[in-house]
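Peer 1: Give the three-dimensional model of this entry:
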Amino acid sequence: MKTQLFIGFTCMTLAAATGCQTGGGGEEANKEKGKSKDGKTVVTLSLKGSDSFFEAVEKGFEQKYPDIDLQIQEYKKGDEEWSSADFEKYIKTTNSALLSGTGADIIDLEDFPISKYVEKKLLADMKDTLDQLNKNDLHMNILDALKVNGGLYTVPPAFYPGTFVGDGDVLEKTIEVDDKSWTWEQFEEVSRKFKQQSNGRGERYALANYAPEQFLNKLVENNSTDFIDPTTRKAQFDSPLFVKNMKQIKKMYDDRILTANRAQIGSQLFYFTYFFSPLDVAEGAYRFYPNPKVLQMPHPQGHKDGSAFFVRNQLGIRANSAVKDEAQKFLAFLLSEDAQSLPRDEGFSLLKSVNDKQIGEVQKQAAGGTYKLPSGETVKTSEKPFVELRQLINTANRFVKKDNRVLSIVEEESKLFFSGQKTAEEAAKLIQNRVTTYLNE
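Peer 2: Below is the predicted model:
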């Protein structure tokens, strides 16, 4: 999808509406199944913008179920630009329709407070969808991470695993990292050891190209449950843990273990990213290191084995839709091999078999010692990082749902600490107060 990505819980536009609605959101609405002119059952799918992948899925679905007419409702067409006013209108319009029971049958809820909708019984559980599929082939590690209160209420068409890519020569010969269990505290230990061993060999860093407030945001983004309770939605930025994290990060920058400056390729031990396809290993990781190592991201406290991931779409079914059975059929088709094998611009499939095939095609080239880039250039490769990529996507289990408003507040206020204008405690209190106000709007 080429539209700009907006992610957040959008509490400010939803609080008033969700606060005055009864559970079920218009239970009496749309009891009759809609019919097209040729007598087909109409199922509507609401998307934020145009998407060629969903258009292809629509075509395949209607071929398999000729008695169903899937109608995609796009809020914006093509590559139209989004403004903050556009986005706010989109949120209000979609939210109001869902609450009143007049919205689309299937809705992309990526930008919405799904847990609030679940509480008000506005969304259908996807159990019947999963029962139509081969769970052994599904990435249940992803779907389980998307569950709310034990139920699955949304499904994505694809996912994007988060990773630390490291210098394999250093990590295999001098510094040992167990990425299945390492934490952010252990990341600091490894980084300090690397810096000590690099004395006299030029400027080398554990990570480069991130200002301290940006690095803090990455930590918050990947450990969000440490700082915002997912059930009560209460902020915890004035906690000892957050203050400690801020002080640790500042010291790592003061000690030049981390740097905001651009570093020469190969002079940093790690970089972190989200993989968008298997090609990112051959076309990205090998540009940084001759022997890249793909690792899980450091884990939050108490969370072991499994990296972070995000999704671009979360499709849910309106609980009072008159065509829930047909909507379930569509989502089951979306997660089937027929749909998951369709060409897409980005993202890993929800089916293990599809990912195995795609990774295998790239890995086959790498087995020969070289990989040919689309530009015609070749890079020396090995199979090892592709084996690590398989492990990464099979164990990704920590769902990252960004709230850009929260991240913006964290970045703005933490700058006052990193620049020496406020103490860590003072900056944390400012963040806590602003985030709390936002969450209560």
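Peer 1: switch to C-alpha atoms for all contacts and neighbour counts from now on
Peer 2: Noted.
Peer 1: now what about stretch 340-349, what contacts it?
Peer 2: 1, 53, 56-57, 157-160, 275-277, 334, 350-351, 354-355 (CA atoms under 8 Å, 6 or more residues apart in numbering).
Peer 1: Drop anything exposed from those residues.
Peer 2: With burial judged by 16 or more other CA atoms under 10 Å, the buried subset of the contacts of stretch 340-349 is 1, 53, 57, 157-160, 275-277, 334, 350-351, 354-355.
Peer 1: Would you point out which residue is most central in the protein?
Peer 2: Residue closest to the average C-alpha location in the chain (CA atoms, centre = their mean): Phe310, at 1.1 Å.
Peer 1: Return the distance of that one relative to Met126.
Peer 2: Distance, Phe310 to Met126, by CA to CA, to the nearest Å: 19 Å.
Peer 1: Would you do the same for the sequence below? I want to compare the two.
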Amino acid sequence: MKNRWICIFLAALLLLTAAGCGKKEAQQTAEPAPPAQAEQSSAAPQTPDAADISAPQGETADAAEAQNLRVACWGDDLGLIAARLKDFEAAHPELTVETVQYASETEFLTAMGAGKLPDVIWCGYDRSRLELLAAKGYLAELDGLVDSLCAESAYFENVLRLSALSGHVYFLTPGFTLTAFSAPERVLRQAEKIETVAQFDEIFRPYCPEGYGWTTREIAMNWFMNDGLSAFVDLTTGTANFTQARFYEILDFCRQFPVEFEAATAEQMFRTIELYEPLCILREYEHYERLNGDKPGVTIQPLPFSAQDGYGVRGESYLAITSGCQNSAAAELLLREAFSLPMQKRACVQYKAGSEEDVDVVWCIPVRKVLCDILWRYSDADVPSDLSEEELGFWKADIEETNKAYDELLAMIARADHFEGGGDRTLYEIVTEEAARFFDGACTEEEAAQAIDRRAELYLMEQR
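Peer 2: This is a model prediction of the structure:
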């Protein structure tokens, strides 16, 4: 069984990843016209197993070029993408993997504007840039690959298909976390989805007389923006409409939260969490048990105010094949192997040595379901045979508790129906920058909304 202290390491690792995400640039770079795609059959292509592809054949007549695979990467702060690419190249000596690590997506776009289009994109951070590239025709459809993976019934199909745009999948995530909201069951019932500010205040204000301090203003803003800003932005027409009562309500509500976490109000009756293994659920039970002292049940549900019904997914990285790919067989082989058991473990499990026990540290959920079972489904066979009767009782109780939490996690994964964070990061940054002026008292809420409308529409016009 895994030690509970692992959660501390995981929380630090996730915060490090989030910090890296927050530092990326939000500049825009002129892009070239998308390359013409090769004529495709209307039937879904048959995807062979990775083991059946020994020497991928490229679309170019140059035999040497056919052995090259060009991969563009950015947002790999922890080196996890680079490690998997190194494993892939070692497993396929017939291929030369040319990996270019970009400092940011802006640097990548600059290179692409100079005509340096890769075969594959594998990036961290958010996926909004990939959505834009897909809309402009830079990415190849992955429907055939996804259909092939789903036919194996070994993956979370709803997660594989989350990136569908206009009915087609253009990028995939090998591992993910679920963004959720937790509270004691006696305070928030499971069936009670928080839809409005008034409902939130009615439920939690009696328990937070000193104000909402545990969650920050930025996190509260994200609760509202979790539906991709669709309530205020029409990406089809390139128009924005933030000068409306619903947005004023958002600003007034978020103003109640501090910029930073406040220790004085840290132990409140709610919090936003990232779910990446069953221990995350058990930790919520333990957290509210310590807080209340009466072993309350726990409600874990999608974020408040979201226009979506289910949980939001945050990918650990994102993979796509470009429409100008010169080695489609090798590119598809890389994507398929990214979902193989060894590569999935490399993505989601890190080995940590040097403690009393060498342990595997899980930091996100693999899309391959069988690996989840390997990691988290326990049986009596996992109990050591040399235990005392007292120790045996502890192990069996721990197994039962973990399996129950795992079943809860599987039920939550089945309800994942969108990528968390609202799509285009630049739009989100425009909103938060102008909202900050209102929070600081530099303008009225209407003036902030008008400034957002102007900036958002200018940005959307530049992207069309």
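Peer 1: rewinding a little: just the ones in strands from the buried ones among the contacts of stretch 340-349 of the first structure, please.
Peer 2: Secondary structure defined by DSSP state E assigns Tyr160 of those to strands.
Peer 1: of all the buried ones among the contacts of stretch 340-349 of the first structure, which two lie farthest apart?
Peer 2: Within those, two members stand farthest from each other by CA to CA: Val57 and Phe275, at 23.2 Å.
Peer 1: Aligned to Arg129 of the second structure, what sits in the first structure?
Peer 2: Arg129 of the second structure maps onto Pro113 in the first structure, with residues paired by TM-score structural alignment.
Peer 1: For the residue nearest to that match when sequence neighbours are not counted, give me its contacts.
Peer 2: The shortest distance from Pro113 of the first structure to any non-neighbouring residue, by CA to CA, 6 or more residues apart in numbering, is to Phe9 (5.0 Å). For Phe9 of the first structure, the contacting residues are 111-113, 403, by CA under 8 Å, 6+ apart.
Peer 1: which one of those residues sits closest to Gly168 of the first structure?
Peer 2: Using CA to CA, the contacts of Phe9 of the first structure come closest to Gly168 of the first structure at Asp403, 33.2 Å.
Peer 1: quick one, helices of the stretch 101-250 of the first structure?
Peer 2: 114-119, 127-131, 140-145, 168-173, 184-197, 212-222, 224-227, 240-254 (DSSP state H, counting those that start in this stretch).
Peer 1: so where is the third one in the second structure?
Peer 2: The alignment of helix 140-145 of the first structure onto the second structure (TM-score structural alignment) spans residues 157-162.
Peer 1: if we look at that stretch, which residues are touching it?
Peer 2: Contacts for stretch 157-162 of the second structure (CA under 8 Å, 6+ apart): 146, 150, 169, 172-173, 313, 367, 414, 416-419.
Peer 1: now it, how far from the chain's geometric center?
Peer 2: 12 Å (CA atoms, centre = their mean, to the nearest Å).
Peer 1: ok, back up a step: ok, the match of Arg129 of the second structure to Asp69 of the first structure distance?
Peer 2: 29 Å.
Peer 1: With neighbour numbers in mind, choose between these two.
Peer 2: Using other CA atoms under 10 Å as the criterion, Pro113 of the first structure and Asp69 rank with Asp69 on top: 23 against 16.
Peer 1: my guess is the more buried one contacts Gly34, does it?
Peer 2: No: here Asp69 of the first structure does not reach Gly34: they are 9.8 Å apart, not a contact under CA atoms under 8 Å.
Peer 1: shared neighbours, those two?
Peer 2: In contact with both Asp69 of the first structure and Gly34: 41-43, using CA under 8 Å, 6+ apart.
Peer 1: for stretch 170-184 of the second structure, the distance to its chain's centre please.
Peer 2: 5 Å.
Peer 1: Tell me how far the host helix or strand of Ile399 of the second structure lies from the chain's centre.
Peer 2: With secondary structure defined by DSSP states H and E, Ile399 of the second structure is part of helix 389-414. The chain centre lies 26 Å from the centre of helix 389-414 of the second structure; the measure is CA atoms, centre = their mean.
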